[in-house]
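Colleague: okay, predicted coordinates and the sequence, questions at the end:
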Amino acid sequence: MLAIDLTHSAHSRAQTGIQQVSRGLLDAMTDLTDAEAIVYDRFARAWRRLDGRERRHLKHVDSRKGVRRKRAHWSTWQRLRGRWLANLRGKRLVLPPEGRYRGLLVPEFFGSDVGPWLPALRERIGGPAVAIFHDAIAFRHPELGMPETTKRFPQYLRELAQFDAVAAVSEASADELRECWARLDLHDPPPVHAVQLGLRRPPQQRPLMPAGPRPDCPELLMVATLETRKNHEALLKAAETLWQEGLSFAVHLVGMPHAVTGKPVVAQVKALQEAGYPLIWEGGLNAAALEERYRQCWATVFPSHLEGFGLPVLESLDYGKPAITTDRGGLNDFVHHGGCLVVEPNAHSVETALRRLLTEPELHPCLCDEAANRPIRTMHDFAADLRDLLDQLATAKSAGRP
């Protein structure tokens, strides 16, 4: 059986990319192979299977509205139970039964509450251990991240180097990780494999929407945390210019504000709303509500400065909706294959693309057709590639190869 560490996702209501990937990967991997989620219970000092509360959380969290707080929440009962068990066992570290698991997969960014206890878990399991790497933004651009994440990140990178292999979610993320290890002067790190992400939906059930006639007031959707890195500023400046020119369209933003860099974006949004422009901002949405926003929109915009992957763009294309997007970071892996207008991350470039999309009658249907006819990876594709990687590592270990 494969163990999948979901210590954070089993206790967090956040709907950000890492949580979506971690939860979706568990569902897909359990469809493909014998696998289950585990957590590190810091109160019990134990690696263990999920309890009933954690299983219910993973089952129902997608139906709940997203929240700003990303921290994991442990109930009072879980804390008291854990401390009682830890005292009962003399506070020794408890590991899974020997032979229960054949490998370990860690899809989350792990903090100091989990990282120090991973080596003992890997040693107990004995089989291959693979971590998923999302991006190095906290290391390369510390001004854009949460202070505690930025402070923790160098040690996290060192702990990643203890795995048998790392699966980066894009070619850009793979290159970034190798560069980070070189900057930290880490010698002989494990191999890094670029394994492109996929979407959380059943295979062969693509939610493709027909293009349809152009509405009187097309709606442009942007799904992203409100923060400097996502570059709402470029979209909002471009939209204001075009509104002042008399073009008819609406902008719909979905996302919670970032605790550190979100305030200027929120101020810009509120100023445009107070000026009477057709700008809607919703916070976090549950999965069903977000699906409806994608179905209703005419196109999406994603002018991000830097991405480990860029799931909202792939989601847009999955619905057959064109995307105005940059190709920074992991976006470069897939945005040039149809359905996208690729822009630079500045207001002028976004404005030019928006004007073309709104005023050139043939452009939108052409992009819709490209989006509808391109292949879209799913989480099952991602899980299958990871399963194959784990199998290859297991074969190499059994043969005594490094």
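Modeller: Noted; the coordinates are in hand.
Colleague: when you work out contacts or count neighbours from here on, use the C-alpha atoms and nothing else.
Modeller: Fine.
Colleague: which strands or helices does the longest strand belonging to the chain pack on?
Modeller: Using DSSP state E, we find that the single longest strand of the chain is strand 35-41. Secondary-structure packing of strand 35-41 (3 or more CA pairs under 8 Å, 6 or more residues apart in numbering; DSSP states H and E): strand 2-5, helix 17-32, strand 46-49.
Colleague: and of these, who's closest to T395?
Modeller: Taking CA to CA, strand 2-5 is the member of these nearest to T395, at 15.1 Å.
Colleague: what residues does the closest one touch?
Modeller: 26, 33-40, 101-108 (CA atoms under 8 Å, 6 or more residues apart in numbering).
Colleague: same thing with stretch 269-278?
Modeller: So stretch 269-278 is contacted by 236, 240, 243, 249-251, 279-281 (CA under 8 Å, 6+ apart).
Colleague: putting a second one here so we can go through both:
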Amino acid sequence: MLYYDVTNSIGSKTKSGLQRVASALRRALEAETTLIPIVWSTRRARYESGRDLVHFSTSDTLLIPDLFAEEDRPRFANFIQSCPARTAAIFHDAIPVRFPEFTWPHSVRKHPRYLKDLAHFDQILAVSTQSKNELVGFWQWLGLPTPPPVEVVPSGADIHPDRPRVTGDQFPSGHQILQTGILEPRKNQTTSLAAAKILHQQGVGFRLGFIGRVNPHYGKPIQQAIKQATKAGISVKHHGKLTDDELAGLYREARFTLLPSLAEGNGLPVLESLWQGLPVICSKLPAADDWAAGEAVRVVDPLTPEALATAMREWLENDAAYAKSVTAARSMPLPTWHQSAQSILSLLKPSN
């Protein structure tokens, strides 16, 4: 039996990127096999299904798709070490350890223990080669003698199940640009905003929409800077909470997307944009190397406001170059969550 940890999604008012990934993977796995969602009980230091304790057997598999922390789940590490089921976890990134200067303090505090506790699992499934290398490197630094195997299983591009991939030959004619992601220094909205100011000064027509919640620790200055730019007449806007339909509408109107991020666990924002048939201008991200190639994804390296503005202006004003990038975006092969689920199930099969 496959048991799936849904602890972090129970009662959550916001849907983080990790929670969206966990939901998409759950749907894909449920289409392939029987899956039982379970929740960690802090009081009982065990998993529950409904109100009943889960009694694992050696023929079961426990899969954890999201983050966990001993600080939030006392005795969890001991439970994993003694659990009779085969244990597996999805590993996303080591960003809090690599970039503590712009990561939430509580994540910086918890993450080293989390990376260490992952070594107690039987199998780790990394979302990118970059993430795998980060985790394996951390374990080597700790000197762990027998860490578990780490396999790369790319995320699917079809994060929204009701949206088929855009592959038509009708290209957007407007000048809407989108940047999705939580407002925080890591996502680097400040560079996009500076590039927008350059385009505004050059008289280039565009509309830049920032989509994402505000990091309560770091995001408010970025939100304020966007408001000030809007008041100054620059065509930028921070969209509040959007429904799936509203977000889909913005994608339909968009010409291309931006991802000037300073760090990512994988290339999911790139994949999402390509699934919508939109090319991407992004920073050089090792985690997105598989997708940041060809005409569909333009890498700006080194990333400066001036270089980003130049790349944006070309796709706004050069219709031939833009059409070439859209054609590439809509024709390149993309992974699906169905493929991810099949790969995971294959890796989780007991080896006899």
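Modeller: Yep, it's here. Everything quoted here is computed from the prediction, not taken from an experiment.
Colleague: just give the TM-score of the two.
Modeller: Scored by TM-score structural alignment, normalised by the length of the second structure, the superposition of the two chains gives a TM-score of 0.92; 349 aligned residues with a CA RMSD of 2.1 Å.
Colleague: sorry, back to before: between all of the contacts of stretch 269-278 of the first structure, which two are separated the most?
Modeller: Longest span within these, CA to CA: W243 and W281, 17.1 Å.
Colleague: so which bit of the second structure is stretch 286-294 of the first structure matched to?
Modeller: Taken onto the second structure by TM-score structural alignment, stretch 286-294 of the first structure occupies residues 243-251 there.
Colleague: quick check: buried residues in that stretch?
Modeller: 250-251 (16 or more other CA atoms under 10 Å).
Colleague: over to stretch 40-56 of the second structure?
Modeller: So stretch 40-56 of the second structure, judged by 16+ other CA under 10 Å, has buried residues 40-41, 46-48, 56.
Colleague: nearest to A94 of the second structure, of those residues?
Modeller: Closest to A94 of the second structure, out of all of the buried residues of stretch 40-56 of the second structure and judged by CA to CA, is W40, at 23.2 Å.
Colleague: the closest one -> the first structure?
Modeller: That one, W40 of the second structure, aligns with Y40 by TM-score structural alignment.
Colleague: please name the residues that touch its match.
Modeller: 5, 7, 46-48, 114.
Colleague: let me have the residues you listed in CSV, extended by distance to L199 of the first structure.
Modeller: Shown next, in CSV, are the contacts of Y40 of the first structure (distance: CA to CA, whole Å):
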residue, distance to L199 of the first structure
D5, 20
T7, 22
A46, 32
W47, 29
R48, 28
V114, 27
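Colleague: pull the most distant pair out of the buried residues of stretch 40-56 of the second structure.
Modeller: Among these, S41 and F56 lie farthest apart (CA to CA), at 15.0 Å.
Colleague: pretty sure C180 of the first structure belongs to a helix, no?
Modeller: Yes: read with DSSP: H, G, I helix; E, B strand; the rest coil, C180 of the first structure is one of the residues of a helix.
Colleague: just give the number of residues close to the alignment partner in the second structure of it.
Modeller: Under the alignment by TM-score structural alignment, C180 of the first structure pairs with F138 in the second structure. For F138 of the second structure, the neighbour count with other CA atoms under 10 Å is 17.
Colleague: so S325 of the second structure touches A293, yeah?
Modeller: No: S325 of the second structure is beyond contact range of A293, at 11.0 Å (criterion: CA atoms under 8 Å).
Colleague: okay, the two: which has more neighbours?
Modeller: Applying other CA under 10 Å to S325 of the second structure and A293 shows that S325 carries more neighbours, namely 22 against 11.
Colleague: so which of the contacts of stretch 269-278 of the first structure sit within strands?
Modeller: 250-251, 279-281.
Colleague: take those residues and write them to JSON lines, including neighbour count.
Modeller: Listed next are these as JSON lines, based on neighbours: other CA atoms under 10 Å:
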{"residue": "A250", "neighbour count": "18"}
{"residue": "V251", "neighbour count": "22"}
{"residue": "L279", "neighbour count": "21"}
{"residue": "I280", "neighbour count": "16"}
{"residue": "W281", "neighbour count": "17"}
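Colleague: now do the contacts for V195 of the first structure.
Modeller: Contacts of V195 of the first structure (CA under 8 Å, 6+ apart): 167-171, 382, 385-386.
Colleague: what stretch of the second structure does the helix or strand hosting N87 of the first structure fall on?
Modeller: Here N87 of the first structure sits within helix 76-88, counting by DSSP states H and E. Aligning helix 76-88 of the first structure against the second structure (TM-score structural alignment) gives no matching residues.
Colleague: need the residues that contact that helix.
Modeller: For helix 76-88 of the first structure, using CA under 8 Å, 6+ apart, the contacting residues are 41-45, 92.
Colleague: just the strands in the second structure please.
Modeller: Under DSSP E, the second structure gives strands at 2-5, 35-41, 46-49, 52-53, 61-64, 86-91, 123-126, 150-152, 176-180, 207-211, 236-239, 254-259, 280-282, 297-299.
Colleague: for H160 of the second structure, which of those is the nearest?
Modeller: strand 176-180 (14.3 Å).
Colleague: tell me which residue of the first structure lines up with R313 of the second structure.
Modeller: Checking TM-score structural alignment: R313 of the second structure goes with R355.
Colleague: residues touching stretch 100-118 of the first structure, excluding its own?
Modeller: 1-9, 18-19, 21-22, 40, 42, 122, 125-133, 152, 156, 159, 390.
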